[in-house]
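In: Output the structure for:
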Amino acid sequence: MAQAADAEGTVVVTTTAEGGRAGARALATAVRDQLPADRPGVVAVGAESGGGAVIVIAVNTAARTAGQDASTLVKHLLHGRGGGSPELAQGGGLPTGQLADTLAAVPGMFTAG
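Out: Sure, this is the predicted structure:
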């Protein structure tokens, strides 16, 4: 089930996808493209893949303008693992049992304190 939050003015959507890494990438970009263009938006999608879990993060243009970088976000979330472009990044090596907690931590990446 998708979760949406307003974290310090950034729209943050987290959810899971079927179809492994490819399914997560497709869903992350589709959801990102539906976010309001005038507000920073970040989408984090997790999926099971190859016996573990992957996270894909997509950011919209407003988020990029505000200084958000998908590659930096995924590396922060996965303790240095992953990479990609400033608009779309992914990382793996996450035990599937940690996927829900990892996605739940995403909105906290945008709050002060």
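In: Could you use CA atoms for every contact and neighbour count after this?
Out: OK.
In: Next, the buried residues of stretch 106-113.
Out: By neighbour count with 16 or more other C-alpha atoms under 10 Å, stretch 106-113 contains the buried residues 106-107, 110.
In: Correction: the previous question concerned stretch 34-42.
Out: Neighbour counts over stretch 34-42 (16+ other C-alpha under 10 Å) mark 35, 40-42 as buried.
In: if you look at those residues, which of them are in helices?
Out: The members of the buried residues of stretch 34-42 all map outside helices under DSSP state H.
In: I have a second one here; can you model it like the first so I can compare?
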Amino acid sequence: MLVAPAGELADTATDAAGVQTVTVTTEGAADDARALAVAVRDRLPGSLPGAVAVGTATGLVIALNPAARQVGLNASALVKQLLGGRGGGSGELAQGGGLAADAITGALASLPALIASR
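Out: Predicted structure coming up:
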């Protein structure tokens, strides 16, 4: 499982309009990406809104903490916006896929700006 570096990844969070944001890629499968996203999210400060996006070769997973949900962020909506309507899930955890690796990289790079535009 790929959750070992979760604490280190949480320490790399950057601020996107008051939301602690972590974006990372992994060579793991979708299940590994979900586990990593949740593990990193759970290591972000709970008092601050937090968003974690993990990209794979063809997909993307976003996990939000409760504070991010309280400020109006929705993981499913973010995934759909980043992936052109593809994907879904809950407001807390969502995923999408079926894209080329460069599209995933671009989606990860645009997450902070998307959060800031909310």
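In: TM between them?
Out: In this superposition the chains share a TM-score of 0.89, using TM-score structural alignment, normalised by the length of structure 1; 108 aligned residues with a C-alpha RMSD of 1.5 Å.
In: still on that earlier bit, list just the nearest of the buried residues of stretch 34-42 of structure 1 to residue 83 of structure 1.
Out: Residue 83 of structure 1 has its nearest neighbour among the buried residues of stretch 34-42 of structure 1 in residue 42, at 15.5 Å by C-alpha to C-alpha.
In: quick one: what's aligned to the closest one in structure 2?
Out: Using TM-score structural alignment as the criterion, residue 42 of structure 1 maps onto residue 51 of structure 2.
In: was I right about its match contacting residue 67?
Out: No. Using C-alpha atoms under 8 Å, residue 51 of structure 2 is not in contact with residue 67; the gap is 9.6 Å.
In: The helix ranked longest in structure 2 vs structure 1 - mean distance after superposition?
Out: Determined from DSSP H, the single longest helix within structure 2 is helix 101-116. After superposition onto structure 1, helix 101-116 of structure 2 sits on average 1.4 Å from its aligned residues (mean C-alpha distance after the TM-score superposition for structure 1).
In: so the residue positioned nearest the centre of structure 1, which of the three states?
Out: Nearest to the geometric centre of structure 1 sits residue 44, at 2.1 Å (C-alpha atoms, centre = their mean). Under DSSP: H, G, I helix; E, B strand; the rest coil, the three-state class of residue 44 of structure 1 is strand.
In: That one is in contact with residue 54, isn't it?
Out: No. Using C-alpha under 8 Å, residue 44 of structure 1 makes no contact with residue 54, being 10.2 Å away.
In: where along structure 1 do the strands fall?
Out: 3-7, 10-16, 41-49, 52-59, 83-84, 88-94 (DSSP state E).
In: sorry, back to before: closest one to residue 15 of structure 1 out of the buried residues of stretch 34-42 of structure 1, please.
Out: Among these, residue 42 lies closest to residue 15 of structure 1 (C-alpha to C-alpha), at 11.6 Å.
In: now the closest one: how far from residue 17 of structure 1?
Out: Going from residue 42 of structure 1 to residue 17 of structure 1 by C-alpha to C-alpha, to the nearest Å gives 16 Å.
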